[in-house]
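A.B. asks: just coords:
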């Protein structure tokens, strides 16, 4: 297999999993010591996800992967799980912060990496949520673990990158508006060198094999 080029996205398929479910994005040639961030994707209320939602979710991860590659971080999709509406117990539509905490703790994968819970709706118009400098399970009582994002046609990739940034230790920024961590709905793709250093020191980040 040829060496990966800067910004190249490669896809892998595994038996028994729907569609392309693993992404590795490598950026060689810049002298960057790449680090790995594993994502475990959990679709909540899986019956509500349509055939179009699979490619839409994959595109969102691609977009987030492209953003993080510039910071020397490689997103790798590991576990893929579905939670049916009955098992979710109403948490397929998030009603508030208490419910998102309950969701992330109850259905934690207990695997290396960051759990990303994908829902179709969140009351009040919220599109994503994550603790700043998130912790792996077991969590501090009452603390959210993992990331929650709403799958939308327009902004899921930037939202995912924004919430992963929070989980890896980044706060909101008042400016510039082009930064991924801008304080309102994310519109940009930029991450500073200081932000890259902060994220790469998070305990969930692994050395690239």
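C.D. replies: Thanks, I have it. What you see is a predicted model; the values in this text were computed from it and never measured.

A.B. asks: hey, let's count contacts and neighbours off CA atoms from now on
C.D. replies: Will do.

A.B. asks: what distance do you get for the nearest residue to residue 47 once chain neighbours are set aside to residue 165?
C.D. replies: Leaving aside its chain neighbours, residue 47 sits nearest to residue 84 (6.3 Å; criterion: CA to CA, 6 or more residues apart in numbering). According to CA to CA, to the nearest Å, residue 84 and residue 165 sit 28 Å apart.

A.B. asks: of the two, which one has the most company?
C.D. replies: Ranked by neighbour count (other CA atoms under 10 Å), residue 84 and residue 165 place residue 165 first, with 26 against 15.

A.B. asks: need the contact list for the more buried one.
C.D. replies: 171, 180-181, 199 (CA atoms under 8 Å, 6 or more residues apart in numbering).

A.B. asks: what do you get for residue 103?
C.D. replies: 88, 91.

A.B. asks: for it, helix, strand, or coil?
C.D. replies: helix (DSSP: H, G, I helix; E, B strand; the rest coil).

A.B. asks: distance check, it against residue 178.
C.D. replies: From residue 103 over to residue 178 (counting by CA to CA), the distance is 31 Å.

A.B. asks: and what of residue 162?
C.D. replies: Taking CA to CA, one finds residue 162 at 12 Å from residue 178.

A.B. asks: A further structure is provided below for comparison with the first:
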């Protein structure tokens, strides 16, 4: 078993982490993540895997300040053939609900679909207060753009998770939920309380 990959959920060997910090965060209420690369053969592991790792680590930091840990992080793929057949290699806002309805991982974690190209004015999409019922018709996942080389996924991942956990945009550049990227790293006390009530939040380990 690899602590980096199996315990921390990291893909590359370049991102540093603190095992002690993660053990402390597992003592908090938490949510788990399924990271699903859409058209995974097109991803450049040298460039994009470290960026995905950095996004996960930044999310861990900003959510810990709200009293929430990120527990299990598992990785899944949708290959190019399957994504192309369903029209999901290039995603726009109209495709989001279909993608998250057509594909899901049958566990209690948040499904995060990582696409290489999101066509639109944003770098991702999520329902506000996403559903925990992965057998139903309601949107039950969120989408972020890899944006290779651009670094936006470090902001869009925690931001879109915030939407899924029930948060709206804020007009505050220091807030995680700022309406434009790059966003800040703060949640208000009210936002933290709202997220703690979401059905995806699990008890401490």
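C.D. replies: Cool, got the structure. Just so we're clear, the structure is a prediction, and the values are computed from it rather than from any experiment.

A.B. asks: name the nearest residue to residue 112 of structure 1, ignoring sequence neighbours.
C.D. replies: residue 38 (6.9 Å).

A.B. asks: how about that neighbour, what's its partner in structure 2?
C.D. replies: Residue correspondence to structure 2 (TM-score structural alignment): residue 38 of structure 1 is matched to residue 32.

A.B. asks: so its match: helix, strand or coil?
C.D. replies: Using three-state DSSP, the structure places residue 32 of structure 2 in strand.

A.B. asks: that one: neighbouring residues, count only.
C.D. replies: 19.

A.B. asks: same check on the one 5 residues further on?
C.D. replies: By the criterion of other CA under 10 Å, residue 37 of structure 2 has 23 neighbours.

A.B. asks: got the residue ranges for the helices in structure 2?
C.D. replies: Remark: helices assigned in structure 2 by DSSP state H are 19-25, 45-64, 80-85, 93-102, 153-164, 189-196.

A.B. asks: who wins for proximity to residue 73 of structure 2 among those helices?
C.D. replies: helix 45-64 (8.7 Å; CA to CA).

A.B. asks: I'd say residue 188 of structure 1 and residue 173 touch.
C.D. replies: No - applying CA atoms under 8 Å, one finds residue 188 of structure 1 not in contact with residue 173, separated by 11.8 Å.

A.B. asks: which residues do those two both contact?
C.D. replies: Common neighbours of residue 188 of structure 1 and residue 173 (CA under 8 Å, 6+ apart) are 179, 182.

A.B. asks: so between these two, which is more surrounded?
C.D. replies: Between residue 188 of structure 1 and residue 173, counting by other CA under 10 Å, residue 188 is the more crowded of the two (16 against 13).

A.B. asks: which residue in structure 1 occupies the aligned position of residue 196 of structure 2?
C.D. replies: Aligned partner of residue 196 of structure 2 by TM-score structural alignment: residue 200.

A.B. asks: ok, now which ones touch its match?
C.D. replies: Each residue near residue 200 of structure 1 by CA under 8 Å, 6+ apart is listed here: 35, 73, 168.

A.B. asks: neighbours of whatever residue of structure 2 lines up with the last one, how many?
C.D. replies: Going back to what we said before, that points to residue 168 of structure 1. Mapped onto structure 2 by TM-score structural alignment, residue 168 of structure 1 lines up with residue 165. Using other CA under 10 Å, residue 165 of structure 2 has 27 other residues around it.

A.B. asks: do residue 99 of structure 1 as well
C.D. replies: Neighbours of residue 99 of structure 1 (other CA under 10 Å): 16.

A.B. asks: counterpart of residue 174 of structure 2 over in structure 1?
C.D. replies: Aligned by TM-score structural alignment, residue 174 of structure 2 pairs with residue 178 of structure 1.

A.B. asks: how close does the match of residue 168 of structure 1 sit to residue 196 of structure 2?
C.D. replies: 8 Å.

A.B. asks: could you do residue 204 of structure 2 as well?
C.D. replies: Separation of residue 204 of structure 2 from residue 196 of structure 2 (CA to CA): 12 Å.
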